[in-house]
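J.: coords below, sequence missing:
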């Protein structure tokens, strides 16, 4: 595309600023954002710059607001305010933002056009290192959720960079956005929906897993359990189901007896799973051996060699046992 020399000169000056901004802002936001957030940025390309100005979409062609722009992507809608706060902590209050409010919109209920939060920030020197000369330069920070980000990536080129306009194509894109917004609302309201009488409250598996979690927490201190207690409980549930010991009372008794045998406390050199496995081998050896030696069963369980040896079994005779060092 032919670009007027005057526009090209203006672009080169703003691109140089944008590239310097990108270098600084990337470092500053990446250093502050949580690892669960996503961040990306870009300096505007020359053709996009020229098209935006010639289309009359810029109030000040000598300082366009998104010569440099970045996007912060957060897990859920409730995290958007945290991302906005992070940006404001770095650079102060935005020069302006769109939309102006989280609570009030100019859109009709039937309107699902692009409306991600956009903050227009004036760069502020962070007080370390040599001056950058960028103080006061405006740049754009978009904040969106992963679902919003996915919609933008999936539809942007198809809708906005096609060789023709299509009412149907844009209709479908915005229908997809409406569906994702409904998903956002559902996720945000999950705690309230959990209490809905329209849904069953639980099933036998979930009831037992919750009992296992409660029992684990009553037997081990919090720092002795993994951060993901649910995953441990699901592994214990599978083990108990395999040995046909699937009720909360039996599990509590298993731990109480095992704890008493070892002087009133669990062996902290063992993981909670290792302790449970040891107690099964000691208190329910027939059940555990029956499962481990069953060639027709489809299940399996991780078992330490020491536990197999205590039960008088070996790897060859325990086809349901998954053990270390088999690769």
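T.: Alright, I've got the coordinates. No experiment lies behind these values; they were computed from the predicted model shown.
J.: only C-alpha atoms for contact and neighbour calcs from this point on.
T.: Will do.
J.: Run a quick neighbour tally on residue 173.
T.: 20 (other Cα atoms under 10 Å).
J.: Then residue 300?
T.: Residue 300 has 17 nearby residues by other Cα under 10 Å.
J.: for the protein, what spans make up the strands?
T.: Here the chain has its strands, by DSSP state E, at 38-43, 68-74, 96-98, 117-122, 138-145, 301-302, 321-322.
J.: Out of those, which is closest to residue 236?
T.: Among the strands of the chain, the nearest to residue 236 by Cα to Cα is strand 301-302 (9.8 Å).
J.: Could you name the helices and strands sitting against that closest one?
T.: Packing contacts for strand 301-302, counted by 3 or more Cα pairs under 8 Å, 6 or more residues apart in numbering; DSSP states H and E, involve strand 321-322.
J.: here comes the other one, which I'd like you to weigh against the first:
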């Protein structure tokens, strides 16, 4: 689109500064976002978009522009927002913030309401760069995953069409209402889950009993706390998969689970139980128990990742279904040899 020369001149003057701001902010925040598991996106506003914004008549002077450079940090839920703001305050000079929920809106209105942080480079960073850069304000949006998905999907569908469509705007608002409801449920997940009607499902009950039993063994000191799994959910899934491998009848798995828990608990609670291994994993400990002669289970059909710990600490000498490190054998014979050892 044709851009007024006055706008083009002003934009050309600040564009090099905006690119310096982008480089600094990006290098400052991207590592933080990668480490924290957040998504990071940024952009320098193009001159066409800027010209259209100025034509809207809502900006009175050039110094009021606060999003010539803008970035978005996407967090899982709104509970992460406070930590992000602390990070921003530590890295930049805050000029303003518009928190979610502070904008006045009627109860039946649903629209963009993401937290926006406005800042400038700290004096120490500005002094190392071109003159005038310290006066430019940039925007950091802190959006939840659902908010970002809504704004990204609906923006092009609604605002980049050739017509002003009431139905599309209405649908976008309805989707925003759904996003707000999802956010509310996630924010109060534990409390809301209490109200969910529960249907009995044997597999879930089995896995919960596995977690409860092994947590009690650790709490009572029968099992070393150093073997606490990183994820109890994954541990329960793996133990149940092991039980399923030697219990083909799904209706018999509840009893099989109870039998394994009872047998394992008796063994490690007895006064003459051997010392707990200090390395390996709790699941390897279960595999080692099932692999002993005379126990209720069997390892014949379960794929086992063999290791020195499995052999020396948990007594599993032979694996009928052993995990094969075939990729390492193809790419690095030395690595394959190390895995065998």
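T.: Cool, the structure landed. Everything quoted here is computed from the prediction, not taken from an experiment.
J.: Please work out the TM-score for the two chains.
T.: Overlay of the two chains. TM-score (TM-score structural alignment, normalised by the length of the first structure): 0.81; 308 aligned residues with a Cα RMSD of 3.2 Å.
J.: Name the residues of the helix ranked longest in the second structure that come out as buried.
T.: If you go by DSSP state H, the second structure has its longest helix at helix 5-36. By 16 or more other Cα atoms under 10 Å, the buried positions in helix 5-36 of the second structure come out as 7, 11, 15, 17-18, 21-22, 25-26, 29-30, 32-33.
J.: Repeat that for stretch 137-152 of the first structure.
T.: With burial defined by 16+ other Cα under 10 Å, the residues of stretch 137-152 of the first structure counted as buried are 137-149, 151-152.
J.: Can you check the distance spanned by that stretch, start to finish?
T.: 26 Å (Cα to Cα, to the nearest Å).
J.: what does it rub up against?
T.: 63, 65-77, 80, 83-84, 116-123, 176-177, 180, 184 (Cα atoms under 8 Å, 6 or more residues apart in numbering).
J.: repeat for stretch 103-119 of the first structure
T.: 94-99, 140-144, 148, 174-175, 177-178.
J.: Tell me which two in those are the farthest apart.
T.: Counting by Cα to Cα, the most remote pair of the contacts of stretch 103-119 of the first structure is 95 and 175, 32.7 Å apart.
J.: Helices of the stretch 101-250 of the first structure, start to end?
T.: 146-160, 167-188, 190-193, 204-219, 229-242, 248-261 (DSSP state H, counting those that start in this stretch).
J.: so which of those helices is the most packed in?
T.: Among these, helix 229-242 has the highest mean neighbour count (mean count of other Cα atoms under 10 Å), at a mean of 18.
J.: okay, it sits on what stretch of the second structure?
T.: Under TM-score structural alignment, helix 229-242 of the first structure corresponds to residues 232-245 of the second structure.
J.: Now that stretch on the first structure. Mean distance?
T.: Overlaying the first structure shows stretch 232-245 of the second structure at a mean distance of 1.7 Å from the equivalent residues (mean Cα distance after the TM-score superposition for the first structure).
J.: thinking in terms of the whole chain, how far from its middle is that stretch?
T.: 23 Å (Cα atoms, centre = their mean, to the nearest Å).
J.: Likewise for stretch 307-320 of the second structure?
T.: 35 Å.
J.: For that stretch, which outside residues touch it?
T.: Identification of contacts with stretch 307-320 of the second structure by Cα under 8 Å, 6+ apart yields 277, 279-280, 284-285, 287-289, 291-292, 299-301, 303-304, 306, 339-341.
J.: which among these end up buried?
T.: Burial by neighbour count, judged by 16+ other Cα under 10 Å, picks out 277, 280, 284, 285, 287, 288, 289, 291, 292, 299, 304, 306 from the contacts of stretch 307-320 of the second structure.
J.: Just send those back as a markdown table, with distance to residue 191 of the second structure too.
T.: Below are those laid out as a markdown table (distance: Cα to Cα, whole Å):
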| residue | distance to residue 191 of the second structure |
| --- | --- |
| 277 | 39 |
| 280 | 36 |
| 284 | 35 |
| 285 | 35 |
| 287 | 36 |
| 288 | 39 |
| 289 | 38 |
| 291 | 42 |
| 292 | 44 |
| 299 | 41 |
| 304 | 39 |
| 306 | 42 |
